[in-house]
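>>> quick one, fold the following:
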Amino acid sequence: MASSDPDKLMLKADKQTKLSLTRWSADWRSATALYEQAAIAYRLAKNYEKAKEAFEKASKGQEMLSSPWDAAKHMESAGSLAKELRNWSEVADFYRRASELYIECGRSQPASDALTKGARVLEEVVPEEAIKLYTDACAILEEDGKEQMAFDLYRAATSVYIKLEKFTDAAATLLRWGLAADKCNATNSQCK
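Sure, this is the predicted structure:
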């Protein structure tokens, strides 16, 4: 696999997804496998831009194959590569998309974790976006009745607000945390 030329793999995969007179339906199964191989080869060659693109296409392929879990994993890989490239807006977008795909699977914890990964990456460089990701992660867990799993996220969002000197927003987040702790009878966490 490492000896395979990733550019050729990408071209071959692209051909598998294009319709023509002789091909009436796209072969997403083989194209996705080729995209995955190309992504790994690009990443090993430290060509992060092309690896990111290959992971995006592999994610689309997994979606077409009705496998949102694998699609989400590929989106997370694309997000980590966007971090390497310091493309902060893409980092947020990829982790958000990964979260949506996990929710499509009915898995709130991995969805929240994906948003949290993105938020941690963005805390220092784009703190406003990090706060949005933390807040969305908390909301996902709250909707699923897993408030106790969101306590660290509330704490992280509060610390970012404090760094930005947005004390009223920090207080509001602490109140949300208190309400969540109350819902799950975690009085010890309320007192912290």
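
>>> C-alpha only now, for contacts and for neighbours.
Noted.

>>> which residues touch stretch 173-181?
142, 147-148, 151, 154-155, 157-158, 187, 189-190 (C-alpha atoms under 8 Å, 6 or more residues apart in numbering).

>>> now, the most widely separated pair of those?
Ala157 and Thr187 (20.3 Å; C-alpha to C-alpha).

>>> those two - which one has more neighbours?
Ala157 (26 against 12; other C-alpha atoms under 10 Å).

>>> hmm, who's touching stretch 110-127?
76, 79, 83, 88, 91-92, 95-96, 98-103, 129-131, 133-134, 136-138, 140-141, 153, 160, 164.

>>> what about it, distance to the chain center?
8 Å (C-alpha atoms, centre = their mean, to the nearest Å).

>>> so what's the most centrally placed residue in the chain up against?
With distances taken as C-alpha atoms, centre = their mean, the residue of the chain nearest its centroid is Tyr95 (2.2 Å). When contacts are counted by C-alpha under 8 Å, 6+ apart, Tyr95 touches 75-76, 79, 114-115, 117-118.

>>> would you map the helices across the chain?
For the chain, the helices defined by DSSP state H cover 6-17, 28-44, 48-64, 68-84, 88-104, 108-122, 127-143, 151-163, 167-183, 187-190.

>>> which of the contacts of stretch 173-181 has the most neighbours?
Ala157 (26 neighbours).

>>> residues in contact with that residue?
130-131, 134-135, 170, 173.

>>> repeat the analysis, applying 6 Å as the threshold.
The contact partners of Ala157, by C-alpha atoms under 6 Å, 6 or more residues apart in numbering, come to 131, 134.

>>> coming back round to it: ok, so of the contacts of stretch 173-181, who is nearest Lys18?
Glu142 (42.0 Å).

>>> how far away is the closest one from Gln148?
According to C-alpha to C-alpha, to the nearest Å, Glu142 and Gln148 sit 9 Å apart.

>>> swap in Thr22?
55 Å.

>>> and what of Ala41?
In terms of C-alpha to C-alpha, Ala41 sits 40 Å off from Gln148.

>>> same question, Leu101
23 Å.

>>> same check on Tyr102?
20 Å.

>>> let's compare: structure for the following, please.
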Amino acid sequence: MSQAEAQTLLDQAEKHLNNKTMLFKKSPEYDKAADCFQKAAQIFRSPTVKAFDKAISALERAAQAHASNGVHFSAATALENAGNILRDSKEPAKAADMYKRAMELYQRCNNVEKACDSLLKAAKAVADVDVDRAIGLYLEAIELLVSEERHIFVGDTWRNCLALMIRNARLDDAVKLLERMFPIFEKLEQPEYLRKAQLSVVVIKLTQSDVGAAGQACDAYGDFALSAEGGAARELIEAFEAGDADKVKAVASEQTFTLLENQVARLAGKLRDICLSQEEDLTGARG
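Just a heads-up that it's a prediction; the model follows:
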């Protein structure tokens, strides 16, 4: 395989796009053109050629041909493949743009799962370089699934989003996400996930040294106060209020907390130090 072979395929694709009938009326052969563009892309991206920019261009042309032919799924797949090349070429922003274009085409053919998958790929592509954009893409994926009554598929999406938020100290956003998940867990009849999410809010509020808000959350979540998680939350808050750092550590080390989402469990593991720091600040203020 060589660039010359790929160029021949591109030339053939153009001929198919400019095909004319016996009466010289233009009659594009979009399916044949798309096939040529995709074969050219395969050559351009092959280990022996590695002309990645040309591969991306060929895939975009293939997507255009497929879309013109009304085959939006194949058009989306071509753009998704172009996004993969950009991702592997360490161009995350451009990769995310390409995945977003693929998502829009998947939506046009009512393939919600593939549309969501493209959004997740876009979010992961930019997670290390543009946190705000990544969070926005994750949230868009969640809302897409919810709007299409695909609540059952939200799991990995909200977890990845929550982890990203906490890793980047976007704790207020994390609380909003968790509270957004409450009605979804209720709809899915997953009370154990609901209680864990409610407890996670308490942990985050305490991480922010906002004991009052943590207590208000406990009171606002109805039956949560009657659950094991609610009891653990109240015990933790009382230890915080008493400035008892050792008790905070003991409570936060219980399985109720260690079984929370990883990033939240790590926050719980740091609560003793936060309690100590808070108590030192109060002692200093009294002095």
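
>>> picking up where we left off before, which one (most neighbours) among the contacts of Tyr95 of the first structure?
Gly79 leads those on contacts (other C-alpha under 10 Å) with 31 neighbours.

>>> thinking again about what came up before, turn the contacts of stretch 173-181 of the first structure into CSV, columns for distance to Leu65 of the first structure.
Formatted as CSV, the contacts of stretch 173-181 of the first structure follow (distance: C-alpha to C-alpha, whole Å):
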residue, distance to Leu65 of the first structure
Glu142, 30
Glu147, 33
Gln148, 34
Phe151, 36
Tyr154, 36
Arg155, 38
Ala157, 36
Thr158, 40
Thr187, 45
Ser189, 43
Gln190, 45
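
>>> nearest to Ser67 of the first structure among those residues?
So of those, ranked by how close each gets to Ser67 of the first structure (C-alpha to C-alpha), first place is Glu142, at 25.3 Å.

>>> list the contacts for that closest one?
Applying C-alpha under 6 Å, 6+ apart to Glu142 of the first structure gives no contacts.

>>> make it 8 Å
150, 180.

>>> what do we get in the second structure for it?
Mapped onto the second structure by TM-score structural alignment, Glu142 of the first structure lines up with Val146.

>>> Asp182 of the first structure too?
Asp182 of the first structure maps onto Glu186 in the second structure, by TM-score structural alignment.

>>> ok, its match touching Ala197?
No. At 11.5 Å, Glu186 of the second structure does not count as touching Ala197 under the criterion of C-alpha atoms under 8 Å.

>>> those two: which is more packed in?
With neighbours defined as other C-alpha under 10 Å, Glu186 of the second structure and Ala197 compare such that Ala197 has more, 24 against 13.

>>> please name the nearest non-neighbouring residue to the more buried one.
Leu178 (5.8 Å; C-alpha to C-alpha, 6 or more residues apart in numbering).

>>> do the same with Glu186 of the second structure
Looking at Glu186 of the second structure with C-alpha to C-alpha, 6+ apart, the closest residue is Leu194, at 7.1 Å.

>>> give the contact list for that neighbour.
By C-alpha under 8 Å, 6+ apart, the neighbours of Leu194 of the second structure are 181-182, 185-186.

>>> and which of those residues is nearest Val211 of the second structure?
Phe182 (21.5 Å).

>>> count of residues packed around the residue nearest to Ala197 of the second structure?
20.

>>> how close does it get to Lys100 of the second structure?
From Leu178 of the second structure over to Lys100 of the second structure the distance is 25 Å, taken as C-alpha to C-alpha.

>>> any idea what Glu100 of the first structure aligns with in the second structure?
With TM-score structural alignment as the criterion, Glu100 of the first structure pairs with Glu104.

>>> ok, the closest residue to that match other than its chain neighbours - how many residues close by?
Using C-alpha to C-alpha, 6+ apart and skipping residues adjacent in sequence, the residue nearest Glu104 of the second structure is Ala115, 7.0 Å away. Ala115 of the second structure: 25 surrounding residues under other C-alpha under 10 Å.

>>> what's the match for Lys50 of the first structure in the second structure?
By TM-score structural alignment, Lys50 of the first structure lines up with Lys54.

>>> try Ala26 of the first structure
Per TM-score structural alignment, Ala26 of the first structure is aligned with Pro28.

>>> spatially nearest residue to that match (excluding sequence neighbours)?
Leu17 (4.4 Å).

>>> ok, now which ones touch that neighbour?
27-30, 33.

>>> of those residues, closest to Ser68 of the second structure?
Nearest to Ser68 of the second structure among the contacts of Leu17 of the second structure, with distances taken as C-alpha to C-alpha, is Tyr30, at 7.0 Å.

>>> ok, back up a step: ok, the match of Glu142 of the first structure to Asn111 of the second structure distance?
Taken as C-alpha to C-alpha, the span from Val146 of the second structure to Asn111 of the second structure is 14 Å.

>>> return the distance of the alignment partner in the first structure of Asp132 of the second structure relative to Arg96 of the first structure.
Aligned against the first structure by TM-score structural alignment, Asp132 of the second structure finds its counterpart in Glu128. Using C-alpha to C-alpha, Glu128 of the first structure is found at 15 Å from Arg96 of the first structure.
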